[in-house]
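> any chance you could fold what I've pasted below:
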Amino acid sequence: MVPVRQTISVVTGCFNEVENLPEFYRRIRAVLLEYPEFDYEFIVADNCSTDGSRELLRKMAAADPRFRVILNAANFGHIRSPFNALLHARGDVALYICSDLQEPPELLGRFIQEWKNGAEVVCAVKSASQENPVMFAIRRFYYRLIGYFSDVPQLQDFTGFGLYGRRFLEALRLYHEPYPYFRGLVAEIGFRRVEVPFVQERRKHGRTKNNFFSLYDMAMTGFVNHTKLPLRLAVFCGFALAGVSLLVALGYFIYKLCYWDTFQLGLAPLVIGLFFFSAVQLIFIGIIGEYIGAIWTQVKNKPLAIEEEKINFDE
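All right, here's what the predicted structure looks like:
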C-alpha cells in the first residue's frame, strides 16, 4: 500500500507586493524542494492590489497548478484577509507568513523539523529587528504590556509567523471571529508549542502598509479581545478620584469655616479641577467606546472577506 503524502500549505496575504512575490515564491519553493516527501500548496489572498500584483499572481497560478490565488472583491485589511486564506488551507500543516520578505522563508526547514518532533504549533518570535529601533522598542513594550495584563498568557514578540498543524487549524474554525486577533488566538487555543527566534529583515521593496491608525487598531483589538483590565481600571480610578475629590472638598470646607473672613477659594483650583476631571472622563469614555466598538463588530458578524475570484481551487 502506497503511503499518502503529507501536504504543506503556504499561506500569505498580498497588497501591492509585485516586486516581492517572485522572490518570495522562489525562496519558499527552494526550501520545499529539500523535503520531497511532502506535497505543497500556495494560497495567496490578494487585497485588491493596484500595482500589477493581480496580473503577476494569475501568471504564477497558470505556471503552477498548486499555486492557488484568492482575489478579494475589495481591500478587507491585513487582519481579515490573511486569516480567511488560512481557513482555506487543506494541508496537514500550514506555514503562515507575510509576503513582504521581512520574515525569512528559510525558517520553514526549522519549522518542519520541530513539527516532526511533535510540536503542533511552531511560533517565530522576533529576537531582533532591522526595522526602525524606536518602533521595535514600542512593539516590545506593547507585547509585554498585553502579556502582563491579558487573561491568557501571550507570546512575546510574536507576529503570527509560524507553522500550524491540522488539529490547530481545525480548532481555529471553532472561533467565529469576524475581526480576529490571530496572535491571541494562538495563545488561547493551546497545543504543544515551540518558539523559534529570528531576526526580522528590512523590507527590500515597496513600503509598509501599516500606519499609526492600523497599528493602533491592531493593538486595541488585542487588548479588548484578551483583557477587561482597562474597564476595571476605569472603575477603580473613578472610585479613587471620587474619594480624593470628597476629601479635597471636605478640606476646603473645614478651612473655610476656620478662616471665614480671610480664606478665598480662588478660580485656579476650580479651573484646574474641571479640566482634570473632564480629561479623565474623556479617556474612560474612549476606553468604553473601544469595547462597545468590539461588541458592535461581533454583532454585525461580517464575513472575513468577499472573494471575487479563486484560481486553482477544486471546489
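
> use CA for all of it now, contacts and neighbours both
OK.

> got the contact list for residue 83?
180, 182, 304 (Cα atoms under 8 Å, 6 or more residues apart in numbering).

> this structure: strands as residue ranges?
6-14, 38-46, 67-72, 93-96, 121-129, 158-165, 193-200, 307-311 (DSSP state E).

> what angle do the second one and strand 307-311 make?
Taking axes from the mean of the first three to the mean of the last three Cα atoms, to 10 degrees, one finds strand 38-46 and strand 307-311 inclined to each other by 150 degrees.

> contacts for strand 38-46?
5-15, 32, 53-54, 66-72, 81-82, 85, 88-89, 91.

> number of residues surrounding the residue nearest to residue 89 when sequence neighbours are not counted?
Sequence neighbours aside, residue 9 is the residue nearest to residue 89 in space, at 5.9 Å (criterion: Cα to Cα, 6 or more residues apart in numbering). Neighbour count of residue 9, defined by other Cα atoms under 10 Å: 23.

> measure residue 9 to residue 31 for me?
With distances taken as Cα to Cα, to the nearest Å, residue 9 is found 13 Å from residue 31.

> swap in residue 138?
Using Cα to Cα, residue 138 is found at 33 Å from residue 31.

> please say which of these two ends up with more neighbours.
Neighbour count, other Cα under 10 Å: between residue 138 and residue 31, residue 31 has more, with 15 against 10.

> ok, that one - contacts?
By Cα under 8 Å, 6+ apart, residue 31 lies in contact with 105, 106, 108, 109.

> against residue 10, how distant is it?
Counting by Cα to Cα - residue 31 and residue 10 are separated by 12 Å.

> likewise for residue 76?
20 Å.

> if you count surrounding residues, which of those two has more?
Between residue 76 and residue 10, residue 10 has the larger neighbour count (other Cα under 10 Å), namely 26 against 17.

> can you count the residues close to residue 252?
Residues contacting residue 252 under the criterion other Cα under 10 Å number 15.

> return the distance of the spatially closest residue to residue 103 that is not a sequence neighbour relative to residue 110.
Distance criterion Cα to Cα, 6+ apart; nearest residue to residue 103, sequence neighbours excluded, is residue 200 at 5.8 Å. Going from residue 200 to residue 110 by Cα to Cα gives 16 Å.

> looking at these two, which is more packed in?
Neighbour count, other Cα under 10 Å: between residue 200 and residue 110, residue 200 has more, with 18 against 13.

> contacts only, for the more buried one.
Contacts of residue 200 (Cα under 8 Å, 6+ apart): 102, 103, 104, 126, 128, 129, 130, 131.

> how about this one, so we can line them up?
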Amino acid sequence: MTDKLSIIVPCYYEEETVPLFYQAVENVKKDLENIELEYWFINDGSTDGTLAAIQKLQAADPEHVHYVSFTRNFGKEAALYCGLQEATGNLVTVMDVDLQDPPEMLPEMIKTLRNSDYDCVGTYRVSRDGEPRIRSFFARMFYRLINKISDTEIVDGARDYRVMTRPMVNAILEMPEYNRFSKGLFSWGGFKTKYLEYENQERVAGETSWSFWSLFKYSIDGIVNFSQFPLDIAAFVGFFSALISGLAILFIVIRYFVDGGDPTSGWASTVCIILFVGGIQLFCLGIVGKYIGKIFMEVKNRPLYLVKDKK
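Below is the predicted model of the structure:
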C-alpha cells in the first residue's frame, strides 16, 4: 500500500533555501518506502526571489510541486493553516525550508507512525547549540511558564516538524480560529504523539526572519491563547492593592485619633502612591485589553490569509 505524504513548507524570504530544501528531501526519497510525495510551498508575502524559485521547481516537477502565494505577509501560522487546507495526503508533515528540520528523520518518523497506534510523530531539539544564549534562556523559561499556567502541555524544544495522520489534520482544520498557536493546538487536540529527539541544526543559507522581539510577541500570544493565568494575575494584583490601601487608610485614621493633628505632611508621598496605584490599574487594564483584542479579532471573522497566486 502506497501512502501519500504532503509536505507543507512555509516560506518567507527564502530565495536561497528553497532549491536546497527540495533537493535535500529528494535525496531522502529513496529511503521512503511506498511513499508518494506532494510539496506545498506557501509563499508568505515574500518580495524577493522566493516565489520565482518556487515557480521554477513547480515548472520542473508540476506533478508533485504546488504552491500558494499570499497577497502579503500573514505570518507563519496562516501559512501553516493554508498548507493543511491544501494538503491531500493521508500523511502530512510540516517542515521549515531552512533545513533546521532534518529531512533524514522522515523515514524513521513514517516507520514509527505506520508500526504503532500513534496519531502523530513529532520532533524536539535536545540541544540549542548555535543559538544565541539569551534566546535559548528565554525559550526554556517560556516552556516552563506555559506548562505551569496552562492545562495544555507543550514539550520543551518541540518543533512544528511532525508527521500527522489524516484524522489529526482534519481535527486541526476544525479549529479555524484567527489567533493561532499551532504547537498548542497540536497538543490541545489530545492526539497520541511520540516525540523523536535530534541535535539542533543551523540554517543552510540566508538569515532568519524571527527576531528576538517577534519571538517574544509570539510567546505572549501562546500564553494568552492557552491560559487565563494573566487575568488571574490582574485580579490578584487588584485585590492585593485594594487590601493594602484599605489597611493604610485604617492606619491613618487610627494614628489621627491617637496622635492628633494632620498625619499627611507633604505631597511627594501622596503623588508616588497615586502614580503607583495608577500604574497597577494600567497594568491590569493592559492584560484585560490583550484578551479583549483577541476577542475583537476573532469576531471580525476575517480570513486568515488572501491568495494572490496558486498552482
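
> quick revisit: now do the contacts for the aligned residue in structure 2 for the residue nearest to residue 89 of structure 1.
Aligned by TM-score structural alignment, residue 9 of structure 1 pairs with residue 6 of structure 2. Neighbour list for residue 6 of structure 2: 37, 38, 39, 40, 87, 88, 89, 90, 91, 92, 93 [criterion: Cα under 8 Å, 6+ apart].

> include distance to residue 285 of structure 2 and neighbour count when you put these into TSV, please.
Formatted as TSV, the contacts of residue 6 of structure 2 follow (distance: Cα to Cα, whole Å; neighbours: other Cα atoms under 10 Å):
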residue	distance to residue 285 of structure 2	neighbour count
37	50	21
38	47	19
39	45	21
40	42	26
87	42	22
88	45	15
89	46	18
90	46	15
91	44	24
92	41	24
93	40	27
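
> and those, which two are furthest apart?
Within these, 40 and 90 form the most distant pair, 14.3 Å apart (Cα to Cα).

> so how far is residue 291 of structure 2 from the spatially most central residue of structure 2?
The centroid of structure 2 falls nearest to residue 181 when counting by Cα atoms, centre = their mean (4.2 Å). Applying Cα to Cα, the value for residue 181 of structure 2 to residue 291 of structure 2 is 15 Å.

> how far away is the match of residue 9 of structure 1 from residue 178 of structure 2?
Distance, residue 6 of structure 2 to residue 178 of structure 2, by Cα to Cα: 23 Å.

> what about the longest helix seen in structure 1, how far off from structure 2?
The helix that spans the most residues within structure 1, counting by DSSP state H, is helix 268-300. Mean deviation of helix 268-300 of structure 1 relative to structure 2 after superposition (mean Cα distance after the TM-score superposition for structure 1): 1.2 Å.

> buried sites along that helix?
For helix 268-300 of structure 1, the neighbour count (16 or more other Cα atoms under 10 Å) marks 284, 287, 288, 290, 291, 294 as buried.

> isn't the fourth one right up against residue 224?
This points to residue 290 of structure 1. Yes. Between residue 290 of structure 1 and residue 224 a contact is recorded at 7.3 Å, counting by Cα atoms under 8 Å.

> so what corresponds to residue 46 of structure 1 in structure 2?
Checking TM-score structural alignment: residue 46 of structure 1 goes with residue 43.

> cool, residue 257 of structure 1 as well?
For residue 257 of structure 1, the residue aligned by TM-score structural alignment is residue 257.

> not counting its neighbours along the chain, what's nearest residue 131 of structure 1?
Ranked by Cα to Cα, 6+ apart and with sequence neighbours excluded, the top spatial neighbour of residue 131 of structure 1 is residue 202, at 5.7 Å.

> so who does that neighbour touch?
By Cα under 8 Å, 6+ apart, the neighbours of residue 202 of structure 1 are 102, 129, 130, 131.

> helices of the stretch 101-250 of structure 2, start to end?
106-114, 133-149, 166-173, 182-188, 212-226, 229-259 (DSSP state H, counting those that start in this stretch).

> which helices and strands sit right next to the longest one?
So that's helix 229-259 of structure 2. Packing partners of helix 229-259 of structure 2 (3 or more Cα pairs under 8 Å, 6 or more residues apart in numbering; DSSP states H and E): helix 268-300.

> repeat that for the first one.
Counting contacts by 3+ Cα pairs under 8 Å, 6+ apart, helix 106-114 of structure 2 is packed against strand 120-125, strand 158-165.

> same check, this time on the second one
Contact here means 3+ Cα pairs under 8 Å, 6+ apart; on that basis helix 133-149 of structure 2 packs against helix 212-226.

> so which bits of the helix it packs on are buried?
216, 219, 221, 222, 223, 224, 225, 226.

> would you mind measuring from residue 152 of structure 2 to residue 223 of structure 2?
Taken as Cα to Cα, the span from residue 152 of structure 2 to residue 223 of structure 2 is 10 Å.

> now swap in residue 248 of structure 2 and tell me
For residue 248 of structure 2 relative to residue 223 of structure 2 (Cα to Cα), the value is 35 Å.

> how about the strands of structure 1 in a markdown table, adding distance to residue 21 of structure 1?
Formatted as a markdown table, those follow (distance: least, Cα to Cα, whole Å):
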| stretch | distance to residue 21 of structure 1 |
| --- | --- |
| strand 6-14 | 9 |
| strand 38-46 | 10 |
| strand 67-72 | 12 |
| strand 93-96 | 15 |
| strand 121-129 | 21 |
| strand 158-165 | 17 |
| strand 193-200 | 18 |
| strand 307-311 | 17 |
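
> right, so of the ones you listed, which gets closest to residue 241 of structure 1?
Taking Cα to Cα, strand 158-165 is the member of these nearest to residue 241 of structure 1, at 37.0 Å.

> average distance between the closest one and structure 2?
Superposing on structure 2 places strand 158-165 of structure 1 at an average distance of 1.6 Å from its equivalents, by mean Cα distance after the TM-score superposition for structure 1.

> and that strand, what's buried?
Neighbour-count burial for strand 158-165 of structure 1 flags 158, 159, 160, 161, 162, 163, 164, 165 (criterion: 16+ other Cα under 10 Å).

> who's in contact with the residue nearest to residue 195 of structure 1 when sequence neighbours are not counted?
Spatial nearest neighbour of residue 195 of structure 1, excluding adjacent residues (Cα to Cα, 6+ apart): residue 123 at 4.8 Å. Taking Cα under 8 Å, 6+ apart as the criterion, residue 123 of structure 1 is in contact with 158, 160, 161, 162, 163, 193, 194, 195, 196.

> any idea how far residue 285 of structure 1 is from the fifth one?
Remark: distance between residue 163 of structure 1 and residue 285 of structure 1 (Cα to Cα) = 40 Å.

> how about the contacts of residue 6 of structure 2 in TSV, adding distance to residue 299 of structure 2?
Converted to TSV, the contacts of residue 6 of structure 2 look like this (distance: Cα to Cα, whole Å):
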residue	distance to residue 299 of structure 2
37	37
38	34
39	33
40	29
87	27
88	30
89	32
90	32
91	32
92	30
93	30
